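*Asks:* Need a 3D model of the following:
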Amino acid sequence: MALNQKFFNLPFHKQLKGMAIGLLVAGVALGCSPTPTQTVEPEADTSAPTAPQPNTAVQPTAPNSDVAQSPATTDRQALIDQLLSTRQCQGCDLRGARLEAADLSGVDLSNAILIDADLERANLSNANLSGADLTSADLENANLTGANLNGVNFTNADLEDANLTNADVTGANFTGADLDGVIGLNR
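*Replies:* You can find the predicted model right below:
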């Protein structure tokens, strides 16, 4: 007896189970994953009043956000929140932080790690960044007027069109940095 004949001789519920498993295996093999498309809520019992239930609906996430954040991401966000509220975060590890167009005027980020940070168009006027590591950071069009940049590592940073008027760049390292259009940098 051929395999397909055996299949059709099975009870109908076993045939359905076999087809469902076959579809699932085929879907996984093709890179698909089963996802529920609709949930069915049980009918409410109207015979007795009940206490309000907490909202358990899944909340939408912001675009480009991770479903589960790593501890490093959560910690970095806590440090960013601290920076924005207290205006200081000395020695903080803000590696890869996204601070585009942020008002960071007068903040104290001395000895902070800002490797690969996005500070494009950020206002860092009169900020203290002494000893900070800004390797490969994006500071394009950033305002660093009057900032303390003493000993800052700008290796491979993008400082295109940044304003460094009256900034203290004593001992700063600009190796490989993009300095096109920088204003106020006395080399």
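*Asks:* can we go C-alpha only for contacts and neighbour counts from here?
*Replies:* Noted.
*Asks:* gap between residue 8 and residue 27?
*Replies:* Separation of residue 8 from residue 27 (CA to CA, to the nearest Å): 23 Å.
*Asks:* Counting residues, which helix of this protein comes out longest?
*Replies:* Determined from DSSP state H, the single longest helix within the chain is helix 12-29.
*Asks:* Please identify the buried residues of whichever helix or strand comes after it?
*Replies:* Using DSSP states H and E, the helix or strand that follows helix 12-29 towards the C-terminus is helix 71-86. The neighbour-count check on helix 71-86 (16 or more other CA atoms under 10 Å) flags 73, 76, 79-80, 83 as buried.
*Asks:* any idea which of those is closest to residue 12?
*Replies:* residue 73 (51.5 Å; CA to CA).
*Asks:* what about residue 27, neighbour count?
*Replies:* Residues near residue 27, counting by other CA atoms under 10 Å, number 13.
*Asks:* I misspoke; the intended subject was residue 26.
*Replies:* 12.
*Asks:* to compare against the first, here's another:
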Amino acid sequence: MITTLLNYLANSSAITYIVLAHLSIYLIVTFWIFFYRNSALKILINNERKALEALTSRESKFSPLSALNKCSNNSNSKELLHACEINIIKDASSGISWMAIIASTSPFVGLFGTVVGILEAFAKFANETKVSFTVIAPAISEALVATAAGILVAIFAYTFHQILSRKVYELNVFLKAQSEIIIAKG
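*Replies:* Down below sits the predicted model:
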């Protein structure tokens, strides 16, 4: 496996290196955004869950850990609470759009690498009079590595995007429920 990979890299062109480097950067950014945003969202959701439980319990007070409380400064104003909800969700969802961009563009970056690889493979065979399938197949299969890499990056980016989007939605539900309770209690 490692020998095959090293052989592939030794026979690759500059475009292949650029495409694989680009996809590697995409993959690193995807994992970095996911782990950073996921941990931040877990903390936010946990704090807002506790704040909602405090509001619905006998205490009936705003939790000091709540981001909604920090933003609104214990205000019961519907407009201020709504503005705080929007601001918290905006901050919580930062970086998530990059996941969607990476998920949608990485297959095309990989496909570009594959097309260039196939063109280079056919250019190598242009001077030969007879080329068999056993000669063409390895060259084309090497070119398809870029597409596979692009699809792999897209799978991670799309999956992580969906997970983070769901967490932002969950946070939004907790914030809206708190706002409605606070407004109702006046």
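*Asks:* After superposing, what score do the chains get?
*Replies:* For this chain pair, the superposition-based TM-score is 0.21 by TM-score structural alignment, normalised by the length of the second structure; 54 aligned residues with a CA RMSD of 4.4 Å.
*Asks:* hmm, back to that, what's the closest of the buried residues of helix 71-86 of the first structure to residue 14 of the first structure?
*Replies:* Checking the buried residues of helix 71-86 of the first structure against residue 14 of the first structure with CA to CA, the nearest one is residue 73 at 48.0 Å.
*Asks:* ok, residue 20 of the second structure - contacts?
*Replies:* Residue 20 of the second structure makes contacts with 110, 146, 149, as judged by CA atoms under 8 Å, 6 or more residues apart in numbering.
*Asks:* In which helix or strand does it reside?
*Replies:* Going by DSSP H and E, residue 20 of the second structure is in helix 14-56.
*Asks:* Tell me which helix or strand comes right after that helix.
*Replies:* According to DSSP H and E, the helix or strand after helix 14-56 of the second structure is helix 67-72.
*Asks:* Just want the angle from the helix or strand following that next one to helix 14-56.
*Replies:* Later in the chain than helix 67-72 of the second structure, the nearest helix or strand by DSSP H and E is helix 78-92. Helix 78-92 of the second structure and helix 14-56 are oriented at 150 degrees to each other (axes from the mean of the first three to the mean of the last three CA atoms, to 10 degrees).
*Asks:* Give the other helices and strands that helix 78-92 of the second structure contacts.
*Replies:* The contact analysis (3 or more CA pairs under 8 Å, 6 or more residues apart in numbering; DSSP states H and E) places helix 78-92 of the second structure against helix 14-56, helix 67-72, helix 133-185.
*Asks:* With distance to residue 6 of the second structure as new columns, can the ones you listed be given to me in JSON lines?
*Replies:* Output for those, formatted as JSON lines (distance: least, CA to CA, whole Å):
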{"stretch": "helix 14-56", "distance to residue 6 of the second structure": "13"}
{"stretch": "helix 67-72", "distance to residue 6 of the second structure": "51"}
{"stretch": "helix 133-185", "distance to residue 6 of the second structure": "12"}
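*Asks:* Any idea which of those helices gets closest to residue 87 of the second structure?
*Replies:* So among those, helix 67-72 is nearest, using CA to CA, at 8.8 Å.
*Asks:* who's in contact with residue 6 of the first structure?
*Replies:* For residue 6 of the first structure, no contacting residues are found, by CA under 8 Å, 6+ apart.
*Asks:* ok, now how distant is the most centrally placed residue in the second structure from residue 23 of the second structure?
*Replies:* Residue closest to the mean C-alpha point of the second structure, counted by CA atoms, centre = their mean, is residue 99 at 2.8 Å. Going from residue 99 of the second structure to residue 23 of the second structure by CA to CA gives 13 Å.
*Asks:* One more: residue 184 of the second structure?
*Replies:* 51 Å.
*Asks:* who's more crowded, the two?
*Replies:* residue 23 (25 against 10).
*Asks:* was I right about the more buried one contacting residue 109?
*Replies:* Yes: here residue 23 of the second structure lies in contact with residue 109, judged by CA atoms under 8 Å, at a distance of 7.5 Å.
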